[in-house]
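Asker: Could you work out the structure for the sequence below:
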Amino acid sequence: MGVFVLGSINLDAVARVDDLPRPGETVAGLSLELFLGGKGANQAVAAARMGAPTRLMGAVGKDDSGASLKVKLAGYGVQVADVAELSGAPTGQAHVWVSNGGENMIVVTGGANMMITPQQVAATALEGQRVLLAQLETPASAIEALFKAGAAKGGLRVLNAAPALPQGAALFPLTDILILNQTELATYARLDHEPAKLEEVSKAARKLMSRPDQTIIVTLGKTGVAAVRRDEAFLVEGRKVKAVDTVGAGDCFCGALAAGLAANLDLREAVEQANAAAALSVQKPGAAPSMPSKREVEVFLEG
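Answerer: This is a model prediction of the structure:
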């Protein structure tokens, strides 16, 4: 059973700096590299690297960047037949600054990613797709169409509600598994601080549930990952690693989780696997290039 990802595809321009700039400050870049990126692409690569048959639906511009990114995606094992090349919009871009400490700041321009329509999604065959995974870098109307169509096909609907946008909350009732980080949880739950302890995270997460069968997963950085259901919650502790680049770590988690669920792992096993994959990803530069293979994750978990 496969993973179907609806999401963004970007050209990431990653500049390394000693320290992230403050408002109004100019800093010298240490290096500049171009990578395949976008939450949809990153998550699709992560799922494919973890061994799941993975299809990506999205859009790029009919430009050199778009053609190149499709080739790179295919090279990672992602099926790209559902990626449209549009002449009316440029390929999406992300401008990323990464400090020596591994922290990052990102500005995204959506371009072709924002041109995906509900009609395109509705016309797509979803048979055999165990997990339907989306984020919020494509139109909410297209995600809604995917989740409604997927429910009829028995797919497990997973939403990574990032970035935290107001229209994202309208998709929560259509979602089986909702993935957030601490900042996004605080935004959607309208908290004045980011919850850190499991009890506080669970209380905030349950505010967002609209059905008793939903699961909310909250990534907590170095602390680990909390999984919250209506009647239970558990924490998978973070793994101690030296972070080189945290760009794409959340996407790695989402894609690896989808792959685990598509392979019929239970929730705790899937979360543990995805947590390990994310820990491995921060030890390499870039987003898509840092996604580990299934074998690398297995060796890491055995160690």
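
Asker: going forward, measure contacts between C-alpha atoms and count neighbours the same way
Answerer: Fine.

Asker: and the gap between residue 193 and residue 267?
Answerer: 28 Å (CA to CA, to the nearest Å).

Asker: okay, the two: which has more neighbours?
Answerer: Comparing residue 193 with residue 267 by neighbour count (other CA atoms under 10 Å), the higher total belongs to residue 267, at 14 against 11.

Asker: Compute the number of surrounding residues for residue 166.
Answerer: Neighbour number of residue 166 under other CA under 10 Å is 10.

Asker: Please apply the same query to the one 10 residues further on.
Answerer: When counting by other CA under 10 Å, one arrives at 20 neighbours for residue 176.

Asker: cool, the one 5 residues further on as well?
Answerer: Residue 181 is flanked by 22 other residues according to other CA under 10 Å.

Asker: Run a quick neighbour tally on the nearest residue to it once chain neighbours are set aside.
Answerer: Of all residues beyond its chain neighbours, the one nearest residue 181 is residue 219 (4.7 Å), with distances taken as CA to CA, 6 or more residues apart in numbering. Neighbour count for residue 219, taken as other CA under 10 Å: 24.

Asker: Identify all contacting residues around stretch 14-22.
Answerer: Contact partners of stretch 14-22, identified using CA atoms under 8 Å, 6 or more residues apart in numbering, comprise 27-35, 95-101, 103-105, 286.

Asker: switch the cut-off to 10 Å
Answerer: The set of residues that contact stretch 14-22 without belonging to it, under CA atoms under 10 Å, 6 or more residues apart in numbering, is 26-35, 94-106, 245, 247, 285-287.

Asker: Please list only the buried members of those.
Answerer: With neighbours counted by 16 or more other CA atoms under 10 Å, the contacts of stretch 14-22 contain buried members at 35, 94-99, 102, 104, 245, 247, 285-287.

Asker: Out of these, the closest to residue 209 would be?
Answerer: Proximity to residue 209 was ranked across the buried ones among the contacts of stretch 14-22 by CA to CA; first place goes to residue 247, at 28.4 Å.

Asker: Please give the structure of this sequence too, so both can be compared:
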Amino acid sequence: MISVFGSANMDLVAYVSQAPKLGETVTGRAFHTVPGGKGANQAVAAARAGAEVTFLGAVGDDGFGIALRSTLVDAGIEVSALRQVPGASGIAHIVVDDSGGNSIIVVPGANGTVTGLTGDDHALISASSALLLQLELPIEGVTAAARAAREAGVQVVLTPAPSRPLPAELLEAVTLLVPNEHEAADLTGASDAESALEELLKLVPEVVITLGSQGALYGSRSGERLRVPAVKVEAVDTTAAGDTFVGALAVARSEGLGPEEALRFASAAASISVQREGASTSMPGRDEIDAQLAAH
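Answerer: Below you'll find the model as predicted:
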């Protein structure tokens, strides 16, 4: 079982030809309300890729909270540890331009209340093969979850987004760190991915740096270094690419695939998601991922 301790947001997505500059108003071509949040996205990605998944986090007692819970349940995800708290659920305001690029503003809402673990959270994490973490929950909650996983011998996969300094106590519990190239640069100050990789491996045992259309770079303290190319497709919406990649990567690793095979599996999944609009709605099923791998 893969557990995900993370955020659930309702994504408010506006599609435009070109994102507005400061003080500018532009006309959009479409608007969608789509369940998302980095935690929920990774959970859906992992479930659709074939894993048994449980989700730990919080939603509000509003309509968005009902919809977010339903989305996770419909994906086959266990939600017994998804708390409901008074007030608003988290939202993300997303602008997507015609190149598929995006800019995002996150308002935490209920996610901001998850500052620690319940007894049920501890039990679910301890029973997992891997714990997926991101940084859209309060850092004290993320650190507590990572520490619980480490104490139970569970692999900890951290996506350091939104980018911020990482406390030593959190890094000490991380098995695999998966930043994109910008987050890797923020964490290390390095100007290129290869240098950032070497710096990050001083902090954690394994690192994958995602490079968008340039693929992904992997390294481990054992000395292994890999660069896996991305599957070449025409991107429509890259909003969920990173979360799809991480969810699928966790599944591949849990199934015993080696680093190169796992990265190719994750890249195939991400390549499908970017060809579709939305976050959780864009994520592929296992049959689709297998077909994409076979085709490339």
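
Asker: Return the residue of structure 2 aligned against the residue nearest to residue 181 of structure 1.
Answerer: Aligning on TM-score structural alignment places residue 219 of structure 1 opposite residue 210 in structure 2.

Asker: Please name the residues that touch that match.
Answerer: Applying CA under 10 Å, 6+ apart, we find residue 210 of structure 2 in contact with 178-184, 193, 216-218, 227-228, 230, 241-242, 245-246, 263, 267.

Asker: Please report the distance of the nearest residue to residue 124 of structure 2 once chain neighbours are set aside from residue 12 of structure 2.
Answerer: The shortest distance from residue 124 of structure 2 to any residue that is not its chain neighbour, by CA to CA, 6+ apart, is 7.3 Å, and that residue is residue 3. In this view, residue 3 of structure 2 and residue 12 of structure 2 are 26 Å apart by CA to CA.

Asker: Check structure 2 and tell me which residue is nearest its centre.
Answerer: Using CA atoms, centre = their mean, the residue of structure 2 that lies closest to the mean C-alpha position is residue 243, 3.2 Å off.

Asker: Correct me if wrong: that one contacts residue 6.
Answerer: No - using CA atoms under 10 Å, residue 243 of structure 2 is not in contact with residue 6, being 11.7 Å away.

Asker: Show me the common contact partners of the two, please.
Answerer: When contacts are counted by CA under 10 Å, 6+ apart, the set common to residue 243 of structure 2 and residue 6 consists of 37-43, 134.

Asker: for these, which one is nearest residue 142 of structure 2?
Answerer: Checking those against residue 142 of structure 2 with CA to CA, the nearest one is residue 134 at 7.6 Å.

Asker: which one is that closest one nearest to, not counting chain neighbours?
Answerer: The shortest distance from residue 134 of structure 2 to any residue other than its chain neighbours is 4.8 Å, reached at residue 159 (CA to CA, 6+ apart).

Asker: Which of residue 3 and residue 12 of structure 2 has more residues huddled nearby?
Answerer: Set side by side, residue 3 of structure 2 and residue 12 give different neighbour counts by other CA under 10 Å, the larger being at residue 3 (28 against 19).

Asker: That one -> structure 1?
Answerer: In structure 1, the residue matched to residue 3 of structure 2 (TM-score structural alignment) is residue 4.

Asker: Tell me the secondary structure at that match.
Answerer: Following DSSP: H, G, I helix; E, B strand; the rest coil, the label given to residue 4 of structure 1 is strand.

Asker: residues touching residue 30 of structure 1, list them.
Answerer: Residue 30 of structure 1 sits in contact with 15-18, 98-100, where contact means CA under 10 Å, 6+ apart.

Asker: mean distance, the host helix or strand of residue 130 of structure 1 to its aligned residues in structure 2?
Answerer: Element membership of residue 130 of structure 1 [criterion: DSSP states H and E] is strand 129-134. Here strand 129-134 of structure 1, set against structure 2 after superposition, deviates by a mean of 0.5 Å using mean CA distance after the TM-score superposition for structure 1.

Asker: Skip the chain neighbours and tell me the closest residue to residue 242 of structure 2.
Answerer: The nearest residue in space to residue 242 of structure 2 (CA to CA, 6+ apart) is residue 270, at 7.1 Å.

Asker: can I assume the one you found sits in a strand?
Answerer: No - under three-state DSSP, residue 270 of structure 2 sits outside any strand and is assigned helix.

Asker: What is the aligned counterpart of it in structure 1?
Answerer: In structure 1, the residue matched to residue 270 of structure 2 (TM-score structural alignment) is residue 278.

Asker: What about its match, how many residues nearby?
Answerer: Taking other CA under 10 Å as the neighbour definition, residue 278 of structure 1 ends up with a count of 28.

Asker: same thing with residue 285 of structure 2?
Answerer: Using other CA under 10 Å, the number of residues around residue 285 of structure 2 comes to 17.

Asker: Find the nearest non-adjacent residue to it, please.
Answerer: Nearest in space to residue 285 of structure 2, with sequence neighbours left out and distances taken as CA to CA, 6+ apart, is residue 48 at 4.6 Å.

Asker: Could you measure from the aligned partner of that neighbour in structure 1 over to residue 289 of structure 1?
Answerer: In structure 1, the residue paired with residue 48 of structure 2 according to TM-score structural alignment is residue 49. For residue 49 of structure 1, the distance to residue 289 of structure 1 under the criterion CA to CA works out to 10 Å.

Asker: Tell me which of the two has more neighbours.
Answerer: Neighbours were counted for residue 49 of structure 1 and for residue 289 using other CA under 10 Å; residue 49 has more, 25 against 18.

Asker: OK, contacts around that one?
Answerer: The contact partners of residue 49 of structure 1, by CA under 10 Å, 6+ apart, come to 43, 76-78, 252, 255-256, 259, 288, 291-296.

Asker: Residue 216 of structure 1 sits in which helix or strand?
Answerer: strand 215-219.

Asker: average distance between that strand and structure 2?
Answerer: Compared with structure 2, strand 215-219 of structure 1 is 0.4 Å away on average (mean CA distance after the TM-score superposition for structure 1).

Asker: and the next helix or strand after that strand with strand 215-219, angle?
Answerer: Past strand 215-219 of structure 1, heading to the C-terminal end, the next element that is a helix or strand (DSSP H and E) is strand 224-228. In this structure, strand 224-228 of structure 1 runs at an angle of 160 degrees to strand 215-219, with axes from the mean of the first three to the mean of the last three CA atoms, to 10 degrees as the basis.
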